[in-house]
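Peer 1: following is a predicted model, sequence given first.
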Amino acid sequence: MQVDIDLQTVVMLHAGSLLAILLLVYRGIFRALKNWKILINLVISTLPAMFVGLFFEEQVEAVFSNVGFLPFFFVITAVFLLLSSLKDGEKSLDHMSARDALLIGLFQAIAILPGVSRSGMVLSAALLLDYRREESVTYTFLMAIPVLLGASLLKLRETSLTMNPAFLVSFLSSLVALVILKKVVLVRKLRWFADYCLVIAFLSFLLG
């Protein structure tokens, strides 16, 4: 019985985060629906993480079981955030190439590892590829939709769906966090998150 309750909570957490993203990026969703190229690129960007999840599940689980890797993975996120904080590109999602979409997807695949931020890696990849800051944030949010939707549907197959307080908590906390993230990126203070990751890396090294 306890397992079923835990699964319901996981589904509600994913659903709350998904709703927050949908509210923040609904204009981007309509834009993608009107532009088939953006939709195709989103599919391309999703493929690497799917590939890693399907064919390297055991290896990823082995890494998760070793907390000694955590400081290193936090540093990876910090380094890419620092590098991307220096970029201020001009490229638009409307003209994204399949190559760029694949590279961004590879960055997301790295985030399967513990301590590596999915949104941080996707955002860093888009910025490093010279996409505008607002465009990079939009693409990062759009890429989160299939991830959260897929995770929710997978867990939903194993449990019944009932309303859970976790949904509201997840929705509100995700909404606040995403608004802050967008603001930080647009005002060019992304290195704040990099500094945070370095602090967490140091603490996890001490505790490990």
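Peer 2: Sure, I can see it. Numbers count the residues shown, from 1 in each chain.
Peer 1: all contacts plus neighbour counts: C-alpha atoms, from now on.
Peer 2: Noted.
Peer 1: so where do the helices sit in this structure?
Peer 2: For the chain, the helices defined by DSSP state H cover 2-24, 26-34, 36-55, 57-64, 70-84, 98-110, 118-128, 133-156, 165-186, 191-207.
Peer 1: ok, which of those comes nearest E90?
Peer 2: helix 133-156 (8.4 Å; C-alpha to C-alpha).
Peer 1: packing partners for that closest one?
Peer 2: In this structure, helix 133-156 packs against helix 2-24, helix 26-34, helix 36-55, helix 118-128, helix 165-186, with contacts taken as 3 or more C-alpha pairs under 8 Å, 6 or more residues apart in numbering; DSSP states H and E.
Peer 1: repeat that with 6 Å
Peer 2: Secondary structure elements in contact with helix 133-156, counted by 3 or more C-alpha pairs under 6 Å, 6 or more residues apart in numbering; DSSP states H and E, are helix 2-24, helix 118-128.
Peer 1: report all helices and strands that the longest one contacts.
Peer 2: Spelled out, that is helix 2-24. Using 3+ C-alpha pairs under 6 Å, 6+ apart, helix 2-24 is in contact with helix 133-156, helix 165-186.
Peer 1: same question for the last one.
Peer 2: Taking 3+ C-alpha pairs under 6 Å, 6+ apart as contact, the helices and strands that helix 118-128 lies on are helix 70-84, helix 98-110, helix 133-156.
Peer 1: can you tell me which residues contact G16?
Peer 2: Residues in contact with G16 (C-alpha atoms under 6 Å, 6 or more residues apart in numbering) are 167, 170-171.
Peer 1: try 7 Å
Peer 2: When contacts are counted by C-alpha atoms under 7 Å, 6 or more residues apart in numbering, G16 is found next to 167-168, 170-171.
Peer 1: leaving out sequence neighbours, find the closest residue to it.
Peer 2: Spatial nearest neighbour of G16, excluding adjacent residues (C-alpha to C-alpha, 6 or more residues apart in numbering): F171 at 4.0 Å.
Peer 1: I'd say that neighbour and S17 touch.
Peer 2: Yes. A contact is recorded between F171 and S17 when judged using C-alpha atoms under 7 Å, the distance being 5.2 Å.
Peer 1: one more to weigh against that first structure:
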Amino acid sequence: MIEHSFLQALILGIVEGVSEFLPISSTGHLIVVGHLIGFSSMPGKVFEVVIQLGAILAICVLYWRRLLHVVLDARHDPAARSFIGAIIVAMIPAGLLGVLFHDFIINVLFSPYVVCTTLILGGIAIIVIERLHLETRITSIETLPMKTALKIGLFQCMALVPGVSRSGATILGALLVGVERKTAAEFSFFLAIPVMLGASAINLIETWDLIQPSHAFIIATGFIAAFLSALVVVQWLLNFVSNHGYSIFGWYRIVFGCLLLVYFMARG
């Protein structure tokens, strides 16, 4: 039983770390993979929150120098203040909607069929946007106008629907408003820090009483797996999209979503 739970935790931790920052929907993959391997009971909810924190820690580790520079220099560096302002502005829309519709999202939208549908539609959107050959005007987060950051934040609201992908929504939104590919990905990474920390805090408060000492090993396994796999994926993604774009992720979403839809329909 312990070995089985360890393997489940390891698999889901890797799934979270790999999918969190790719535009393929980590929540969608966790719902589907968790369903397939039978990982749906406690510490399931707490586990999902903690492994997301593992993925976020990877961003903090990879970018600790840049983040530290922004915090320490914000008082006298306009570029650092612009960086912080863009993140704050972009996180507000999804933060407000997430609080207002939290129960509806959790109780109604967390469905394998919703995930399958949004995976497919999101994949089509990626392919279409990549073929538009959009003009690039912004090549750094420090030069991102507040109005543009707000537009990206509005796109992020779509990610409240499971399967859409938070990173996918913010990256595509950024591309549509003229942000260069690599900068769009990095902005998505940094925006994930406050957004996911806030969401994780809410979920941990709601489920704190359900945490038991016996869950510690399983939760720690998933956390470490998510952290290590995210470290690898983030560095790979920046190099990949700079040279190849995002279309491959669109095709992956369509194929994966269609296969899952057939699977769940066959199961009834």
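Peer 2: Yep, it's here. Bear in mind the structure is a predicted one, so any value in this text is a computation, not a measurement.
Peer 1: put one on top of the other, what's the TM-score?
Peer 2: In this superposition the chains share a TM-score of 0.84, using TM-score structural alignment, normalised by the length of the first structure; 206 aligned residues with a C-alpha RMSD of 2.5 Å.
Peer 1: follow-up on the earlier one: which residues touch the residue nearest to G16 of the first structure?
Peer 2: Contact analysis of F171 of the first structure by C-alpha under 7 Å, 6+ apart lists 16-17, 19-20.
Peer 1: related to what we said a few turns ago, got the helices and strands packed on helix 133-156 of the first structure as JSON lines, with distance to A194 of the first structure columns?
Peer 2: Converted to JSON lines, these look like this (distance: least, C-alpha to C-alpha, whole Å):
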{"stretch": "helix 2-24", "distance to A194 of the first structure": "22"}
{"stretch": "helix 118-128", "distance to A194 of the first structure": "9"}
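Peer 1: those: which one's closest to F64 of the first structure?
Peer 2: Nearest to F64 of the first structure, of all those, is helix 118-128, at 15.4 Å by C-alpha to C-alpha.
Peer 1: ok now do the corresponding residue of the second structure for V10 of the first structure, which residues does it touch?
Peer 2: Using TM-score structural alignment as the criterion, the counterpart of V10 of the first structure in the second structure is E48. Contacts of E48 of the second structure were listed using C-alpha under 7 Å, 6+ apart, and none were found.
Peer 1: do Q156 of the second structure as well
Peer 2: 94, 166, 169-170.
Peer 1: in space, what's closest to the counterpart of I40 of the first structure in the second structure - neighbours in sequence excluded?
Peer 2: In the second structure, the residue paired with I40 of the first structure is G85, using TM-score structural alignment. With C-alpha to C-alpha, 6+ apart as the criterion, G85 of the second structure has its nearest non-adjacent residue at 7.1 Å, and that residue is M146.
Peer 1: next, count neighbours for that neighbour.
Peer 2: Counted with other C-alpha atoms under 10 Å, residues neighbouring M146 of the second structure total 17.
Peer 1: please apply the same query to S85 of the first structure.
Peer 2: 22.
Peer 1: number of nearby residues for the residue nearest to it when sequence neighbours are not counted?
Peer 2: What sits nearest to S85 of the first structure in space, not counting adjacent residues and going by C-alpha to C-alpha, 6+ apart, is L190, at 5.4 Å. Applying other C-alpha under 10 Å, we find 23 other residues in the vicinity of L190 of the first structure.
Peer 1: L190 of the first structure maps to what in the second structure?
Peer 2: The pairwise alignment with the second structure assigns L190 of the first structure to Y246, based on TM-score structural alignment.
Peer 1: please name the residues that touch S124 of the first structure.
Peer 2: 80-81, 84.
Peer 1: ok, now which ones touch the residue lying closest to it once chain neighbours are set aside?
Peer 2: Residue nearest to S124 of the first structure in three dimensions, not counting chain neighbours: S84, with 5.2 Å by C-alpha to C-alpha, 6+ apart. Applying C-alpha under 7 Å, 6+ apart to S84 of the first structure gives the contacts 124, 127-128.
Peer 1: what about the closest residue to Y252 of the second structure other than its chain neighbours, how many residues nearby?
Peer 2: By the measure of C-alpha to C-alpha, 6+ apart, the closest residue to Y252 of the second structure outside its immediate chain neighbours is G123, 7.3 Å from it. Residues within reach of G123 of the second structure, counting by other C-alpha under 10 Å, total 27.
Peer 1: and for the one 4 residues further on?
Peer 2: Counted with other C-alpha under 10 Å, the burial measure for I127 of the second structure works out to 17 neighbours.
Peer 1: go on, H133 of the second structure?
Peer 2: 10.
Peer 1: ditto for Y263 of the second structure
Peer 2: There are 11 residues near Y263 of the second structure, going by other C-alpha under 10 Å.
Peer 1: so how far is I11 of the second structure from it?
Peer 2: Here the criterion is C-alpha to C-alpha, to the nearest Å. By it, Y263 of the second structure lies 20 Å from I11 of the second structure.
Peer 1: one more: P43 of the second structure?
Peer 2: With the distance defined as C-alpha to C-alpha, P43 of the second structure ends up 15 Å from I11 of the second structure.
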